[in-house]
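Student: Just a sequence and a predicted model for now, questions to come.
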Amino acid sequence: MVAGRNSVVEALRSAVPAATLYVASRIDADDRVREAIKLAGERGIPMLETPRGELDRLTDGAVHQGLAMQVPPYAYAHPNDLIDPEAPGIPLIVALDGITDPRNLGAIVRSVAAFGGHGVVVPARRSVGMTASAWKTSAGAAARIPVAQATNLTRALEDYRKAGFFVVGLDMEGDVDLPDLDLAREPLVVVVGSEGKGLSRLVRETCDQIVSIPMSSAVESLNAGLAAGVTLYEIARRRR
């Protein structure tokens, strides 16, 4: 289920397969609601006027803003699908290691879209997936940025290295500070670990370099979404 006005409109604009559009009874319609209804009508997607209580239940309590859309299960890409020689710009992929909060995934997908990245990789097990909450937090960017699922993240990172990528991991105790990252202009996979545990041992050993974000001593760490956003911004700035 995709919930929220921006997420629903972006999904409809991108022709994401959909089964039903749910519109809250007596909704305060704005341009996004009107566009969603128009696009759904053009595509022949059934529309149901639904009580807000029922929308709350259908979206598992997400902030749906009176608009939600039922979609098939997310179709994950294969990690190799993110290697596209025809894609514009220098290749840039973000891999998640141990991230379990869907809001972090959504925020990272949004940052990847904002700063010219080409995709996100998540492990198939013990990891967050593309839930309605992740879609919501991405503000629709998940309709444009592919998310791949890796059966074995370490092996996927090794395959990227064989394809000419450098793999850099984010960690508080890095080999180099982010502003000094000389690899910024190379094809990159940026690996983001969980806020609590950081990078797993095997993933860390697979990285070509470990990068840290300089911060005030009063702040111990950033959450995964913020850390990824700061890193992607700096890489994009260095590539200009």
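Tutor: Ah, there it is. From a predicted model like this one, the values you see are computed outputs, not experimental measurements.
Student: From here on, just use CA atoms for contacts and neighbour counts.
Tutor: Noted.
Student: all helices of this protein, in order?
Tutor: Ranges of helices within the chain are 5-13, 31-43, 52-58, 102-114, 132-137, 153-162, 201-206, 224-239, based on DSSP state H.
Student: I'd assumed I210 was in contact with G174.
Tutor: Yes: shown here, G174 and I210 form a contact pair, counting by Cα atoms under 8 Å, at 4.6 Å.
Student: Tell me which of the two has more neighbours.
Tutor: Taking other Cα atoms under 10 Å, G174 and I210 do not tie; I210 has more neighbours (23 against 16).
Student: That one against L181, yeah?
Tutor: No: I210 lies out of contact with L181 (Cα under 8 Å); the separation is 9.7 Å.
Student: ok, now how distant is the spatially most central residue of the chain from D31?
Tutor: The centre of the chain sits closest to V109, judged by Cα atoms, centre = their mean, with a distance of 2.3 Å. Distance, V109 to D31, by Cα to Cα, to the nearest Å: 25 Å.
Student: Please apply the same query to T50.
Tutor: Going from T50 to D31 by Cα to Cα gives 19 Å.
Student: more neighbours, those two?
Tutor: Between T50 and D31, counting by other Cα under 10 Å, T50 is the more crowded of the two (18 against 9).
Student: For the residue nearest to the more buried one when sequence neighbours are not counted, list the residues it contacts.
Tutor: In space, and not counting its chain neighbours, T50 is closest to A24: 4.9 Å by Cα to Cα, 6 or more residues apart in numbering. Residues near A24 by Cα atoms under 8 Å, 6 or more residues apart in numbering: 49-52, 55, 66-67.
Student: this is the other structure I want to compare:
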Amino acid sequence: MARRGHRPSQAPAGRPRFWGRHAVTAALANPERVVRKVWGTHEALAGMALPSTIQVTFAEVADLARLIPSDAPHQGMVAEVDPLEEIWLGDLMAHGEGDRRPLVVLDQVTDPHNVGAILRSAAAFGALGIVTQDRHAPPESGTVARAASGALEIVPWVRVVNLARSLDEIGEAGFWRIGLTGQAPRTLADTLGDQKTAIVLGAEGEGMRQNTEAHCDELAKLPISDAVESLNVSNAAAIALYAIVARG
């Protein structure tokens, strides 16, 4: 490990570093994930059967802190990984053909904490996957992985170039596309039917773009109190996914 006072080199471009027990162990358990390096304290790595193909370095807590953003809760372990291979929208929908698992579509949601939290909710409620626009979504990162608490490794994440065109493709695959907006006349419960559902959520603060709304089958709102103007997008996603799954 680097000497005290020396900052280790940054991760290679496009190769994120994950931190925290959930994120690192989930990456190690994912057969689709290539883990290049693991740093950790003796205590944190004790009892872990790490493959011989992974470069393992035992380190002090202070040294680990230099590998990642300041104040990141690493819990004694850090991993350097390759991003997962790209997933195509058509393949995802073909994989989910025949079941009613919901799909989550995010319109320019850029906060990595929110995307990570939505991945976690998607895993909790058995969503088919999430779809984001490639240019207006965060890349895989330690922040996303930490907020997802392992869900980044198990929930398919599709990145698309044109969200409107992808919504057309989702509709053609039999999904009823419901866009969440506080200005909608009906609640989500009123718009849910028996068909497969794709829930569409807009960016933090600004909501869905007009063109995105135009490619939804219906707009709906969550019945929240007048005491608050809106919900955080990750909270809204969790509530919407629960409502879809709970309809029976």
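Tutor: Okay, I see it. Predicted model, so just to flag it, every value in this text is computed and none were measured.
Student: that older thread, what's the residue nearest to the centre of the first structure aligned with over in the second structure?
Tutor: For V109 of the first structure, the aligned residue in the second structure is L119 (criterion: TM-score structural alignment).
Student: Please tell me I have it right and that match contacts V155.
Tutor: Yes: using Cα under 8 Å, L119 of the second structure is in contact with V155, at 6.6 Å.
Student: which stretch among the helices of the first structure comes nearest V168 of the first structure?
Tutor: Minimum separation from V168 of the first structure across the helices of the first structure (Cα to Cα) falls at helix 201-206, 8.8 Å.
Student: P102 of the second structure maps to what in the first structure?
Tutor: In the first structure, P102 of the second structure lands on L92 (TM-score structural alignment).
Student: One more: W19 of the second structure?
Tutor: In the first structure, W19 of the second structure lands on A3 (TM-score structural alignment).
Student: what residues are up against that match?
Tutor: Applying Cα under 8 Å, 6+ apart to A3 of the first structure gives the contacts 59, 62-65, 67-69, 132-133, 135-136.
Student: how about those in JSON lines, adding neighbour count?
Tutor: Shown next, in JSON lines, are these (neighbours: other Cα atoms under 10 Å):
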{"residue": "T59", "neighbour count": "20"}
{"residue": "A62", "neighbour count": "18"}
{"residue": "V63", "neighbour count": "16"}
{"residue": "H64", "neighbour count": "26"}
{"residue": "Q65", "neighbour count": "18"}
{"residue": "L67", "neighbour count": "30"}
{"residue": "A68", "neighbour count": "29"}
{"residue": "M69", "neighbour count": "30"}
{"residue": "A132", "neighbour count": "26"}
{"residue": "S133", "neighbour count": "25"}
{"residue": "W135", "neighbour count": "28"}
{"residue": "K136", "neighbour count": "27"}
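Student: Go through the residues you listed and name the one nearest E86 of the first structure.
Tutor: E86 of the first structure has its nearest neighbour among the contacts of A3 of the first structure in W135, at 26.3 Å by Cα to Cα.
Student: Could you check how many residues crowd around E49 of the first structure?
Tutor: With other Cα under 10 Å as criterion, E49 of the first structure counts 15.
Student: Show me what it aligns to in the second structure.
Tutor: Matched by TM-score structural alignment, E49 of the first structure corresponds to F58 in the second structure.
Student: Next one: its match from A72 of the second structure, what distance?
Tutor: F58 of the second structure sits 18 Å away from A72 of the second structure, going by Cα to Cα.
Student: I figured V191 of the first structure hits L96, correct?
Tutor: Yes: look at V191 of the first structure against L96 with Cα under 8 Å: they come within range, at 5.8 Å.
Student: okay but A127 of the second structure is in contact with V104, surely?
Tutor: Yes: contact status for A127 of the second structure versus V104: in contact at 7.4 Å, counting by Cα under 8 Å.
Student: if I line the two up, what does A240 of the second structure land on in the first structure?
Tutor: Structural alignment (TM-score structural alignment) places A240 of the second structure against T231 in the first structure.
Student: Then L163 of the second structure?
Tutor: Looks like L163 of the second structure aligns to L153 there (TM-score structural alignment).
Student: Relative to Q209 of the first structure, how far out is the residue nearest to Q149 of the first structure when sequence neighbours are not counted?
Tutor: Nearest non-adjacent residue to Q149 of the first structure, counting by Cα to Cα, 6+ apart: V122, 5.0 Å away. For V122 of the first structure, the distance to Q209 of the first structure (Cα to Cα) stands at 20 Å.
Student: ok, the two, which is more surrounded?
Tutor: When V122 of the first structure and Q209 are compared for neighbours, V122 comes out ahead with 26 against 18, by other Cα under 10 Å.
Student: Verify the stated contact: the more buried one with A95.
Tutor: Yes: contact status for V122 of the first structure versus A95: in contact at 6.0 Å, counting by Cα under 8 Å.
Student: Please tell me I have it right and the match of E49 of the first structure contacts K37.
Tutor: No: with contact defined as Cα under 8 Å, F58 of the second structure does not reach K37; the gap is 11.0 Å.
Student: Any idea how many residues pack against A87 of the first structure?
Tutor: Applying other Cα under 10 Å, we find 11 residues neighbouring A87 of the first structure.
Student: got the contact list for it?
Tutor: Counting by Cα under 8 Å, 6+ apart, A87 of the first structure makes contact with H118.
Student: now swap in W157 of the second structure and tell me
Tutor: 87, 129-132.
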